[in-house]
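Participant: sequence plus predicted model, see below.
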Amino acid sequence: MPVFFALFSLFVKALIIITFLLVAAFLCYCLYVKYIHMKFDHIPGPPRDSFLLGHAPTFLRSIKNDKLLHDNLLEWTETYGPVFRINILHYVSLCTSCPEATKEILMSSKYPKDKLVYKKLFYLFGERFFGNGLVTAQDHELWYKQRRIMDPAFSSLYLRGLMGTFNERADKLMDKLGDIADNNVEANMLHLFNCVTMDVIAKVAFGVDLDLLTSSSPFPKAVETCLKGLVYYVRDFFFEFNPKNRPYIKEVKEACRLLRTTGAQWIHKRKMAIQNGEDVPKDILTMIIKTAAAEENMTAEDEEFMLDNFITFFIAGQETTANQLAFCVMELGRHPEILEKLKKEVDDVIGMKQDISYDDLGKLIYLSQVLKETLRIYPTAPGTSRYIMEDMVIDGIRIPGGVTCFFSSYVSGRTEKFFKDPLTFDPDRFHPDAPKPYYCYYPFALGPRSCLGQNFAQMEAKVVMAKLLQRFDFTPLPGETFDILDTGTLRPKSGVVCTVQHRNYTN
C-alpha cells in the first residue's frame, strides 16, 4: 500500500508539473501572439473575432455557409483601404489592391511565393498533390529549372500546331449540343465545358483520348473532389482533426492517388516508347520528356517534379478554362445586345467554315474583349500571394518584413476606383483603344511567375466560344442564379443550365 501511495504521489506531482509547463507554454504563446499584434496593428484591418483565432471564424463561417471568402476581402478593401491585415493565430497576412505594390512585388523574382499557402498545396491531407510543380515551387532556381523544361511546349509555334485538336474536340462538343437541341433537353454548360477542356488537355498534353462527352471516366469527379478538399485543407486548420471528416478525407486522398497514379503510368509509358524508338505524339508530354532528358543532373526528385506538373496541368489546364467559358455564357445570356454583336463578329470572321484557323483567332477582337471582361468580374483563379522578407512601404503604410501579401484579382476587378460601375459587364473596357488597366487586372498573375498556359487557355476558349456562337442559340433557364461557388477556383454555382437551339440562318 505505501508503494501505491508513493507512485500515486509521483503521478500527481508529474501531472502538476506537466500542467504547469503546458500553462506556461500557452501563456508564452499568448505573449508571442500579443507581440505579433503590436507589431502589425498599425496596419488597418477589421476587428478580430477573437484574440487567438483572429479572423479565422469569419472565414470558417463563409465556408460553412457556402459564401464567397473573396467578398469578405472586397468588403474589407472598401472599408479599410488598399492594404489591410488579416490575423489567424500568430500568422499575419496582408491583402493589397495598391497597383504600385502589385507592380513592384509581382513583377519581381525576389519575392517568393509564400510558404503558408503554397507549402500546404504540396500535400493534400498527407498525399503529395501539387508537390513542387510550377505553381507551388518556392525556390527560384528550382522553379526556373522547371520553367526552362516547360517553355518549349508552350511556344507560339507549338501552340499553332494545336489548332487541329482544338477544332476536333470543340466539334465533339458541338455534336453533343446538336443532340441536346434536337431532343429539346436542358444543357448544363459548365459540365459540358469541363468535359471538352479535360478532353483537350488529355489529348494535346498527354496523347490520351478520354472522350468524356460520350463515355464515363473517374477523372472529372476526382479533380472536383481534390479541389473541394483543397479548400478545406488550406482554409480550415482544424478540418482534418475532426473525426467526423475522416470518411471525406479518405475520399479526397483516394482521388489524389488516382490522379497521380494515372499520371505516373502515362509518363512511364511515354518514356518507354521514346526509349524504344517508337513513334510518339508530338504533344506537351513528349516535349517535356525530351527537353528534360537534355538537362544536366536530372534526379529522381526531378522525375517526381514531372508528375507534380502533370497534376498541375491536368487540373489548371482544364478547370479554369471551363469555368471561364461557363461564366461567359452566363453573362451573354443576360446581355442580348453583347451576344448579338459577338455573333456578328463570328459570322464575319468565321462564316460557315468548319475549322477555325490560328489567324482567325487574331481577328476575333470583340470575342477577346468579352473573354477578358469575363475574367475581370469572374477571375477563375482569384488571387496569388508573395512573401515580403524585408520592410517596405505600401500606400504610405510601413510594412514590417516577414509577412505574406495576398493579391486578389477578384477584389481589384470589382473595385470602383479601377473600373467604373465594376459589376456592369462591359467588354468595351478592353477595346484596343481603351486605356489599359494599370496593374489591377491580372487573372493569370503577373511577372515571371505568371501562368505559363495563359495563351493555350485563351486559344482554346476562343475556339470553343466561336464554334458555339456560330452554330447555336442558348438561353439560360428562368430562375438561374448568378451566384459563385468557391472551390479553390471560382465557378458558376448553378452550372449555367440552358436551353439550346440550332441557329436559324434563313432570315
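Facilitator: Nice, I can see it.

Participant: CA only for contacts and neighbour counts going forward, please
Facilitator: Fine.

Participant: how about the residue nearest the centre of the chain: what's its closest non-neighbour residue?
Facilitator: Centroid-nearest residue in the chain: A381, 3.6 Å away (criterion: C-alpha atoms, centre = their mean). What sits nearest to A381 in space, not counting adjacent residues and going by C-alpha to C-alpha, 6 or more residues apart in numbering, is T489, at 5.1 Å.

Participant: buried residues in whichever strand or helix holds D360?
Facilitator: Assessed by DSSP states H and E, D360 sits inside helix 358-363. Residues Y358, D360, L361 are the ones in helix 358-363 that count as buried (16 or more other C-alpha atoms under 10 Å).

Participant: repeat for stretch 346-361
Facilitator: Neighbour counts over stretch 346-361 (16+ other C-alpha under 10 Å) mark V346, D347, V349, I350, D355, I356, Y358, D360, L361 as buried.

Participant: take the one below as the second:
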Amino acid sequence: MAVFHMILSWTAQALVFVLFLLFLAFLGYCLYIKHLHMKYDHIPGPPRDSFLFGHSPTFLKVMNEGGIVHDKFLEWAETYGPVYRLNLLHYPIICVSCPEATKEILMSSKYPKDDFLHKRLFNLFGQRFLGNGLVTAKDHELWYKQRRVMDPAFSSLYLRGLMGTFNERAEKLMTELSDLADQKTEAKMLQLVNCVTLDVIAKVAFGVDLDLLSNSSTFPKAIEMCLKGMVYNIRDTFFALKPKNRPFINEVRESCRLLRTTGAQWIQDRKTAMQNGEEVPKDILTQIIKSAGKEESMTQEDEDIMLDNFVTFFIAGQETTANQLAFCIMELARHPDILQKVKQEVDDVIGMKQEISYDDLGQLVYLSQVLKETLRIYPTAPGTSRELRQDMAIDGVHVPGGAIAIFSSYVCGRMDKFFKDPMKFDPDRFHPDAPKPYYCYFPFALGPRSCLGQNFAQMEAKVVMAKLLQRFDFTLVPGQTYDLLDTGTLRPKSGVVCSVRHRTHKQ
C-alpha cells in the first residue's frame, strides 16, 4: 500500500511539473506575442479582437455570416491607408495596396512565399495537399527547377497546338446549351463551364477524357471540398479541434486522397507508356514526370512532388477559369450595350466559322477587354502573399523584417484611387490606348511567381466565350443575387442561371 501511495505521489508531482512547464511555455508564448505587438504596433491598423488570436475572430464572423473577407480588407484599406497591420496569433501581417511596394516585392525573387500559407497548403488536416508544388514551394531553387521544366508545356508554340482541344470541348458545351435552348430549360452556367474547364485540363494536361457534360464524376465535388477545407485551414486556427467539424474534415481528407490517388494512377499509366516507347504528348503530365528527374534515382519526395503538381494543375487549371467565365456571362447579361458590342466583334472576326483559330483570338480585342475587366472586379484568385525578411519602408512606413505581406488584387481593383467608379463594369478601362494600370491590377500575380497558366486560361476563356456569343442569346433568370461566394477562390453565389436562346439574326 505504501508503494502504491508513493507511486500516486510521484504521479501527482510529475503532473504538477508538466502543468508548470506548460504554464511557463504559454507564458513565454504570450510574452513573445506581446513583443511582436510592440514591434509592429506603430503601423496603423484596426483594433485587435483578442490579444492572443488577433483579428481572426473578425474573419470567422464574416465567414460564418456568409460574407466576403476581402470586403473587410477593402474597408480597412480605405480606413487605414495603403499599409496597415493585422495580427493572427504570432504572425504579424502587413496588408499592402501601394503600387511601388507591390512592384518592388512581387517583381523580385528576394521575397519568398510565406511560411504561414505554405504550412496550411502543404497539408489539409494532416493529408498532403499542394505540398511543395509549383504554387507553394518556398525554396527558390526547388521552385525554379520545377518552373524551368514546366515552361515548355506553356510556350506559345505548344499553346497554339491546343486550339483543337479548346474548340472540341467548347463545342460540347454548345451542344448542351443547344439542347437546353430547344427544351426552354434554364442553364446553370457556372456548373456547365466548370464541367468544360475540368474537361479541358484533364485532356490537354493529362491526356484523359472525362466528358463531364455527359458523365457524372466525383472530381468537381472533391475540388470544391478541398478549396473549402483550405479556407478554414487558413482562417480558423482551431477548426480541426472542434468535434462538430469532424465529418467535414474527414470529407476534405477523402477528397485530397481521391485527387492524389487519381494522380498516382495517371502518372503511372503515362510512365508505362513512356517505358514502352509509345509516343506521348509534351503535355503537363509528361513535364511533371520529367521534373522529378531520372526514375532510377527518384526519392519518395520526388514522387510526392509529382503528385503535388498534379493536384496544383488539376485545381488551378479549371476552377479560376470557370469562375471567370461565369462572372463574365453574369456581367454581360447585366449590360446589354456591352453584350451587343462584343457580339458584333465576334460576328466580325469569327462569322459563321465553327473552328476558332489562334490568330482569331488576337483579333478579339474587345472580348479581351471584357475578360480583363471581369477579373478586375472579380479576381477569382483574390491575392497573394510574401515573406518580408528584412526591414523596409513602404509608403513611408517602417516595416520591421519578419512580417507577412499580403497583396490583394480584389482590394486594389475596387479602390476609387486606382479605378474611377470602381464598381462600374467598363471594359474600356483596358482599351489598347488606355493607360495601363500601374501595379494595381494583378489577377495572376506578378513577377517570377506569377501564374504559369495565365495565357492558357485566357485562350480557353476566349474560345468558350466567343462560341457562346456567336451562337446564343442569354438573359439572367430573375430573382438571383449577384453576391459572391468565397470558397478559397471567388465564384458567383447564385451560379448564374440563364435562359438561353439560339441567335436568329446571324448573317
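Facilitator: Thanks, I have it. Because the structure is a prediction, the values reported are computed rather than measured.

Participant: could you verify my assumption that the residue nearest to the centre of the first structure touches S450?
Facilitator: No: contact criterion C-alpha atoms under 8 Å: A381 of the first structure and S450 do not qualify, at 11.7 Å.

Participant: follow-up on the earlier one: closest to I16 of the first structure out of the buried residues of helix 358-363 of the first structure?
Facilitator: L361 (74.0 Å; C-alpha to C-alpha).

Participant: roughly how far does that closest one sit from K467 of the first structure?
Facilitator: Separation of L361 of the first structure from K467 of the first structure (C-alpha to C-alpha, to the nearest Å): 12 Å.

Participant: if we can go back for a sec, the helix holding D360 of the first structure vs the second structure, mean deviation?
Facilitator: Aligned to the second structure and superposed, helix 358-363 of the first structure gives a mean residue distance of 0.2 Å (mean C-alpha distance after the TM-score superposition for the first structure).

Participant: contacts for that helix?
Facilitator: With contacts defined as C-alpha atoms under 8 Å, 6 or more residues apart in numbering, helix 358-363 of the first structure is touched by R160, M163, V349, I350, M459, K462, V463.

Participant: over to stretch 80-98 of the first structure?
Facilitator: Under C-alpha under 8 Å, 6+ apart, the answer for stretch 80-98 of the first structure is 32-33, 36, 40, 43-46, 48, 52-56, 73, 76-77, 102, 394-395, 403-408, 411-412, 440.

Participant: do stretch 259-279 of the second structure as well
Facilitator: F206, F219, A222, V280, L285, T286, I289, L307, D308, F310, V311.

Participant: doesn't T380 make contact with the residue nearest to A381 of the first structure?
Facilitator: Yes: T489 of the first structure lies in contact with T380 (C-alpha under 8 Å); the separation is 5.2 Å.

Participant: find residues that contact each of these two.
Facilitator: With C-alpha under 8 Å, 6+ apart, T489 of the first structure and T380 have common neighbours T320.

Participant: so between these two, which is more surrounded?
Facilitator: Comparing T489 of the first structure with T380 by other C-alpha atoms under 10 Å, the one with more neighbours is T380, at 27 against 19.

Participant: ok, and the closest non-adjacent residue to the more buried one?
Facilitator: Nearest one to T380 of the first structure, counting by C-alpha to C-alpha, 6+ apart, is L490 at 4.6 Å.

Participant: what do you get for G488 of the first structure?
Facilitator: That would be V231: by C-alpha to C-alpha, 6+ apart, it lies 5.5 Å from G488 of the first structure.

Participant: after superposition, how close is whichever helix or strand the one you found is part of to the second structure?
Facilitator: Assigned by DSSP H and E, V231 of the first structure belongs to helix 219-235. Helix 219-235 of the first structure, aligned to the second structure and superposed, deviates on average by 0.9 Å (mean C-alpha distance after the TM-score superposition for the first structure).

Participant: just to revisit the earlier point, mind telling me what the residue nearest to A381 of the first structure corresponds to in the second structure?
Facilitator: Aligning on TM-score structural alignment places T489 of the first structure opposite T489 in the second structure.

Participant: sorry, back to before: check which helices and strands the helix holding V231 of the first structure sits against.
Facilitator: strand 123-124, helix 189-206, helix 246-275, strand 484-487 (3 or more C-alpha pairs under 8 Å, 6 or more residues apart in numbering; DSSP states H and E).

Participant: kindly recompute the last result at 7 Å.
Facilitator: helix 246-275, strand 484-487 (3 or more C-alpha pairs under 7 Å, 6 or more residues apart in numbering; DSSP states H and E).

Participant: contacts for the following helix or strand past the longest one, please.
Facilitator: Next in sequence after helix 246-275 of the first structure, counting helices and strands by DSSP H and E, comes helix 284-294. Defining contact as C-alpha atoms under 7 Å, 6 or more residues apart in numbering, one finds that helix 284-294 of the first structure is touched by I149, M150, A153, V204, A205, F206.

Participant: one more time with 6 Å, if that's ok
Facilitator: Helix 284-294 of the first structure is contacted by residues I149, M150, A153, A205, F206 when judged by C-alpha atoms under 6 Å, 6 or more residues apart in numbering.
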